[in-house]
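**Student:** Show me how the following folds:
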Amino acid sequence: MGRGRKRTVDQSSLVVSKGVKRLLPLFLFAALVLDVTVSALLTQNSFKAHPQTWKDFVKKRDLSLLFEKLALDLLVLALVRMFVLPLLTFVGVVTGSTKAAAPEAEEEVVNGGGVGGFFGAKRDGGTPNHTLRQPLLPIAAHHAGNGHHCRVADDDEGNGRRACCGLWNRKKRGSGEGHQRIKEEIEAAEALHFYKDVKRANRNKIIAESLIFGLSTLFQVYSGIKAVCFDVSTFKHSLSFPSLMVLSVICINAESIFCCMMIESFAKEQGIDKPDVHGHPLYFSKANTGHTCDLCRKRILKGYRCWACDFDICMKCMGSKTARVEGEGGVRGDKGVRSESEVTLKPMEYFNRALWLASSEWRLLACAFMSLLLASGTNLMSPIFSGHVFNAIKDENHPSFLHNIRIFVVLSLASGVFGSCRSLCFRVVQRRLSFLTRNRLFEGIIRQDIAFYDAAQTGDLISRMSWDCNAMLQPISNLLGSTLQSIFFFFGGLIMCFVISWRLSMLAFTTMLPIIHLTSKYAVFSQRLNREIFTFIGMANSIAQEAMANIRTVRAFSTEDVELKRYRQETKEALKRGIRDAFANAGTILLSNLIDYGASTLILLYGGLLVMSKNESKAISIGMLYAYLRFWNMIQSSYQSLQGVMNSFTKAAGAAQRVLSLMDSLPDIDPSSGVVATSQMSWSVEFQNVFFVYQMRPDVVVLKNINLKMESSEVCALVGPSGCGKTTMISLILRYYDPTNGKILIGGRELQSFNLKALHKHVGYVSQETQMFAKTIEENILYGCEEGEYTQEDLVTACKAANAHDFITSFPSGYQTRIGERGVRLSGGQKQRIAIARMMLRQPKLLLLDEATSALDAESESLVQESIDQLLESKEHKYTVVLVAHRLSTVVNANQICVVDKGVVTERGTHDSLMKLEGTYTKLVSKQLEKTKNMLY
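**Tutor:** The predicted structure follows:
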C-alpha cells in the first residue's frame, strides 16, 4: 500500500462530477447574462409600450408609475444580482474552506518478514512484503526557548501541517510510555484544531448559502408582486411580458442554485487519497459517533470518512500498511484483497446497472410506461373539467354541468384503469428484480473463495442480502412506482398553473426556493443522524445475535444483565439520535408548512381578487381558481415525493456497490473448470516446495518449503503440536486455498488443473469442528449426494460402519430426527459419527480426517478405527488416507507418519522407525502415554 497522497478536494464534488464542477462558473455566468438580457428586453418593451411614463415619472417622482408601467427596476436588480451573487459565492468559497490540514496517522513500523523473506517475491495479485514503514506526513517543528508555540511546516510534498513544536521536540526525546503519551497529545491537539476549523468553515458556508437563498427569494417576491401589478394592456404582444417575466424568475432560481453548488464544490477541505484503502478521497472527522471502522470493525470516535459511500476507517487502520490485508472489510479473493477502486460505483453507474437489470423485463416496462403516460395525462386533465363543473354550477348551466360531469367520470375511470395497469406492471418488475438480485447475490457469495470467508462477518453478509439489497432496490422501486409519475405531475402542473394564470403563478412560486433550501439542509442533517441510528441498531443486533448464539455460556456465568445492559446502551444511543432527528424534522415541517400555507393564502387572496376583478385581462373564473389549487397541490405533493431522489440514488449507489461488488466478483479459484477426476486414477498426494501464508496473518509463514509425498492407497498421519500447520495442509489438499508458492499434485497432476466439483465427489472429509445443518439426520448424512444416488441400505451400512446406527435408531423418529440449528440437539460425539457416516457413504478415494475421532470415547474410537482399517484392507476398494491426530492409537498403524513443527516437516517414517530416532515424535508419544496413564475409560 503506497503512501497516502494528499489532495484538496471538496465533499460535494463526490456528488457533482468533475466535468460539471468545471462548468459551474460557466453555467452561473450564462444565467447572469441571460438574466440581464431578459431584464433589458423587459425594460425596452416597457419603454416602447409606455413612452410617456418616463417623462411623467421624472416630473412627478411617482414610484408607482415606475413600478406599474416600466421595468427599469428589474434591470437594476439584475445588475445588482450580477455583482452581489458572485461576490457572496466568492466569500463563501474562501471562508468555507478549511485552512488547517487534516491530521494523518503515522504508519506502523514493522520488521521485514512474511513469506517474502523466504522466496523474495510477492504473491501474484497479492500484497507485497512491506518492510520499514515511514509516517504518511512527517511533522517538522521549531522550538525556541522553553515556550511551546506552533507553526506550519511543509513536508516533502509541499503540504502545510500545523504541529506543536515543543511537544514534538519532547516527543523526539521521549521513549516508552512517555513517547506514546506525547504522541497522543500531538494527535489530540491537531485533531481539535482541525475539527474547529472544519466547524468554522461549515458555518461560513451555511451563512453564505442562506444569504444567497434569502436574497434570491426577496428578488423573486419583488418580481412576483411587480408581475401582479404591471400593466401589460398596451404591449404589442400580450405573451411577451409574461414569457420574459417567467424566464427572469427561472434565471433567479438557477443563479441561486449554481452559486450554492459552487460554494459546496469549491470550498476546499483537505482530503487524502489512498487508493489501496478506498477508491474515494477520505476526510478527517473528529466526531464519528456511532460509527465503526470498515476494516477492523471497531467503534471509532475520530478517524476518516468517505462522504460518497459512508466508508469509515479508524486512525490505526489509516496508518497501517497491512490494514486492508488483515482487515475484515472489503472484497478479497484467494490472491488478495481487491482494490476498492475496482468496485467503486457512482450514482449514474448505479442507475445504468439498474437499467441493465431491468432490461430483461422490457415488455412489462413498455406496458407500464404507456400506462403511466395515459394515467398521468388523464390526471392532469381532470382538474380542468372539475373547474368547468364549478363554473357550470355558478352559471346554473345544466347542459354544461352534465357534459363536464360525464367527461370527469370518464377521466376518473380511465385514470383508475391505467393507474392499476401501471401499478401491476411495475410491481411485477420490482418483484422479479428483487428475486433476480437476491439470487445473484447469494450465488456470488456462495462461490467466493474460502479466503473471503476468513475475513467476512456473517452479520455483514446477511446485512448485504437484506438491508443493502433493499437499499439498492428501493430507489428503483420508487423510480418505477412514483418518481416518474411525480415528474410528470410536477412539470405538467407547473405548465398548467402558468396557463391558467401566469400572474398568480409568479406570486405563488416565490415560496418554492425557501422550501427547497430548508429541506435540502435537513436532508443532509437527517442522513448523518440516520446512519448513526442504523449503526447503533446494527451493534445492538450484533450483541443480541452473539448473546443468543452463546446463550449457554451466558447462562453459565449469569451475565444476562451484562448483555442486557450492553444492548440497552446501544439502543439508547439510537433513541437519542432518533429524538434529535424527530425535533429537526418537526422544525423543518413547521417552517415548510408555514411557507406552504403562506403560498396557499396568497393563491386564495390574490386568486379571489382576480375572480372578483372587473379587469378582463386579469380576471379568472372560480372554476379555474379551483383547478389552479388542484394543480398547485399536485405540484406540492410531487415535489415532496421528489425530495431527496438524488440523495437516495447516491446512498443506493453505496449499497449497490456492496451488492454488485460481490455479484461481479469472480473467485480466484474456479471450481467448475479443469480436468475431471475419476475413481480409476492414482490418488497419491504430493507437496512440492510448498509455502503458505494466510492473508489475515501476512507476517506469519504457516508452511515453509514442504516436500512430501503420500502414496496412493496408503495412510499418512500428520502429527505435531497445535498450530504447526497440519490443518492447513488438509485445507490445501481440498484447495480451499492455493499455495503461496510451490504446488500440490494429485495422482501426478497439479491440483489446480482439476475440476473441483468432480474432484470433491471422490474426496471424503471430516473436520475437527463438525458442521451440521438444521435438517434431519438422514438429510445431513445424504448432504451433497444427488437424489437416487444411494439407497437406504447404503445409508444404514455407512452409519453402522461409523458406529452411529445404534444411537440414531434409539431416537423416536430415527433417521428422520431433526437435530436443530448447528446440530445443538446432539452431543459432540454423535455429530462426529454422523460426519464420519457422511464421508463413508460417498465411498471416496481420498479420505481427509482432521481429528476425525477427537470427540469419540475410546470404545467408539476403536470401532470407527476398526471400520477405517477394514476399508483400507478391502480388495474391492482402495483408499488414500491423510489424517491429522494427536492420539497414539489413531496414527500407530499408519504407513507414513510425518511430524510437522512450525510449518516444517522435521521427521518422517513409520511408528517404529520414528521411535528409534528418539526425536520430536518420541516426545509426543511419551506425553500422550503420560497423559492417558490415569485416564478412566
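**Student:** CA only for contacts and neighbour counts going forward, please
**Tutor:** Noted.
**Student:** now for the one helix or strand residue 882 maps to, which elements pack on it?
**Tutor:** In this structure, residue 882 sits in strand 880-884 according to DSSP states H and E. When contacts are defined as 3 or more CA pairs under 8 Å, 6 or more residues apart in numbering; DSSP states H and E, strand 880-884 sits against strand 715-719, helix 726-733, strand 846-850.
**Student:** Pull the residues that contact the helix or strand following that strand.
**Tutor:** Per DSSP H and E, the first helix or strand lying C-terminal to strand 880-884 is helix 888-891. Contacts to helix 888-891, defined as CA atoms under 8 Å, 6 or more residues apart in numbering, come from residues 717, 865, 885, 897, 911, 925, 928.
**Student:** Tell me the one of the residues you listed nearest residue 395?
**Tutor:** Ranked by distance to residue 395 (CA to CA), the contacts of helix 888-891 are led by residue 885 at 100.5 Å.
**Student:** Please give the structure of this sequence too, so both can be compared:
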Amino acid sequence: MEPLLTVIFVVNMNTVWEKVMSTLRAQIFGRILIQKVEFFDKYKVGELTGLLTSDLGSLKDIVSENVSRDRGFRALSEVIGTIFILFSLSPQLAPLLGILMLTVSVSVAVYKRSTFPVFKAHGLAQASIADCVSETFSAIRTVRSFGGEKRQMFTFAKQVLSFQSSGIKLGTFKSFNESMTRVAVYISLISLYCLGGNKVKAGELSVGAMASFIGYTFTLTFAVQGLVNTFGDLRGAFAAVDRINSVLSGVQVDDSLAYGLERELRQQKAVDDEKYKLFFSNSSTEKNQMHYMSALKTSSNLFSLAWSGDVCLEDVYFSYPLRPDVEILRGLNLKLNCGTVTALVGSSGAGKSTIVQLLARFYEPARGCITVAGEDVRTFDKSEWARVVSIVNQEPVLFSVSVGENIAYGLPDENVSKEDVIKAAKAANAHDFIISLPQGYDTLVGERGGLLSGGQRESP
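**Tutor:** Next comes the predicted model:
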C-alpha cells in the first residue's frame, strides 16, 4: 500500500509544482520585460538568463528532491510519528533522546546559516559564466575581427576558476554538514545504548522494548537527517530567492508600456490561449487581474496624429539614468516637419543616437517634452507608439525563427497572414532571394540571423 500511496503523492505534488514553476517563470519573465530600458542597462544578459534558468531551476530541483525522497514533509511526518511511538515504548528514555537530538540538530542548523553567503556566491559565479558565454558568442564576429579569442579565453577561464573555487568551498561546507549529522546519529545511539542498558539491567525496561526502541531510534535518526538535509536545501533556495529579489526589488515598471501590454494580453486571454494565461494571476481580487497596471489612457487618433502632425522636441534636457551627472541634452529644441526627411549630423557623442532613443521612447526626457501634432507623446501607451514608429538599426537584429516570422514581427497584428508577409517582403525587394532559400519563407535564419548573409539580413 505504501508504494502506491508514494507514487500518487509524488506524481500529484510534482504536477502541482511544475505548474507553479511555469507560472512563476512566465510572470517573472513578463515582469522583467516591462521594466524601463535603464533596467537592461544595469543588468547583464547572463545575469537575467541565470535568474530565469539556473535560479528558478534550483528551486524546482530542491522541491522535487524534498517531495520524492525522505525529506521535507515526509521526514517531518516520520519524526513526529516516531517520537510518539518512542514515548509509548519508554516514557523515561524518549525525552532524553529527544533533547539530545534536538540539541545536535539546532547546532547543525546554526552551522548551516553560515553557508548562505557561500550558496549565494556560487550562484553569482554561475551567472557570470553564463554572461561571459552569451556575450562572447553573440559578438563572435567582433571577437574574430579583433583577434580577441585569447582575451575571451582568459576571461572565461577567470570565471570558471571563480566558479570552481566557490564550488569547492560549497562542497567543503556540505561535507562538514554531513559529518555533523553523522556525529549526531552516533552520539544519539551511544547515549541510547548506555541509558537503555542501565534501564534493562535495573529491570525497568524489557529486552523486547529496548530492541524496538533501538529500531525506531534508527528510523528517527534517518528522518532527522532528512530534515537537516532539507534545511540545507532551503539554504540554496533562500540564496536563489535572494538573487531574484535583488534583481526585481526596486525596479521601475514602465507603466506606459505595461498598460498597452495588459490590454493586448487580456484580448488574447479572451480566446482561451494557454500561453497568455500564464501571465495572469488568478488569486487577484479582480478576476483576471494582471500585474501590469497603470493609470494611462490611450488615444484612438494616434495614427492620424502621427501621419499629419509635426514632431517637436521642446526644451528637452536628458541624462542617462546610470550616468545622471552627465547631461547629454541641454534645452534642445528640434522640429521634425511632417512629410519631410530630417537628417541629424554631428560629431561623435553630440547626442544623435540619444535623440533617436527619446523619439522611440526608450527613455523619457528629464525636463521638457516631445510632442506629435501638439500632443505630448507620454499621453500614449508605448504599445500604440511602437505601431507608428519604425526604426532601422545599423546592425540588423533577427530572431531564431523563420524568415516569414521575422518579417511578421514588425507588423501590428501577431496573426498576420502570409499574403501580408509576402507583400512586405516585396516592398523591401527581398521576395526573390527569400523564395530561393531551401524552405522559402519557412527557412530558419539561425541565431541572430547567422544563416543569412549581411545583405540578406538587412533586407527583411
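**Student:** Tell me how the two chains score on TM-score.
**Tutor:** Taking TM-score structural alignment, normalised by the length of structure 2 as the basis, the two superposed chains have a TM-score of 0.77; 415 aligned residues with a CA RMSD of 3.4 Å.
**Student:** Find me the equivalent region of the strand holding residue 882 of structure 1 in structure 2.
**Tutor:** Mapped onto structure 2 using TM-score structural alignment, strand 880-884 of structure 1 spans no residues at all.
**Student:** What residues sit buried inside that strand?
**Tutor:** If you call a residue buried by 16 or more other CA atoms under 10 Å, then strand 880-884 of structure 1 has these buried ones: 880, 881, 882, 883, 884.
**Student:** Now for the residues you listed: which two are most distant?
**Tutor:** Greatest spatial distance in those: 880 and 884, 13.5 Å, computed using CA to CA.
**Student:** Would you mind grabbing the residues shared as contacts by these two?
**Tutor:** With the criterion set as CA under 8 Å, 6+ apart, the contacts of residue 880 of structure 1 and residue 884 do not overlap.
**Student:** In structure 2, what residue spans correspond to strands?
**Tutor:** Shown for structure 2, the strands assigned by DSSP state E span residues 311-319, 327-336, 367-372, 375-376.
**Student:** Now the buried members of the contacts of helix 888-891 of structure 1.
**Tutor:** 717, 865, 885, 897, 911, 925.
**Student:** export those residues to JSON lines and tack on distance to residue 530 of structure 1?
**Tutor:** Shown next, in JSON lines, are these (distance: CA to CA, whole Å):
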{"residue": "717", "distance to residue 530 of structure 1": "56"}
{"residue": "865", "distance to residue 530 of structure 1": "58"}
{"residue": "885", "distance to residue 530 of structure 1": "52"}
{"residue": "897", "distance to residue 530 of structure 1": "59"}
{"residue": "911", "distance to residue 530 of structure 1": "65"}
{"residue": "925", "distance to residue 530 of structure 1": "60"}
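**Student:** Out of the residues you listed, which is nearest to residue 723 of structure 1?
**Tutor:** residue 885 (12.8 Å).
**Student:** ok, back up a step: which single one of the contacts of helix 888-891 of structure 1 is nearest to residue 579 of structure 1?
**Tutor:** For the contacts of helix 888-891 of structure 1, the nearest to residue 579 of structure 1 is residue 885 (57.9 Å; CA to CA).
**Student:** show me the contacts for the most centrally placed residue in structure 2.
**Tutor:** In structure 2, the centroid-proximal residue (CA atoms, centre = their mean) is residue 52; its distance is 2.5 Å. By CA under 8 Å, 6+ apart, the contact list for residue 52 of structure 2 reads 25, 28, 29.
**Student:** now for the buried ones among the contacts of helix 888-891 of structure 1, which pair is the farthest apart?
**Tutor:** The two members of these with the most space between them (CA to CA) are 865 and 925, at 18.6 Å.
**Student:** circling back: can you put the buried residues of strand 880-884 of structure 1 in a markdown table and add distance to residue 508 of structure 1?
**Tutor:** Output for those, formatted as a markdown table (distance: CA to CA, whole Å):
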| residue | distance to residue 508 of structure 1 |
| --- | --- |
| 880 | 86 |
| 881 | 85 |
| 882 | 83 |
| 883 | 83 |
| 884 | 81 |
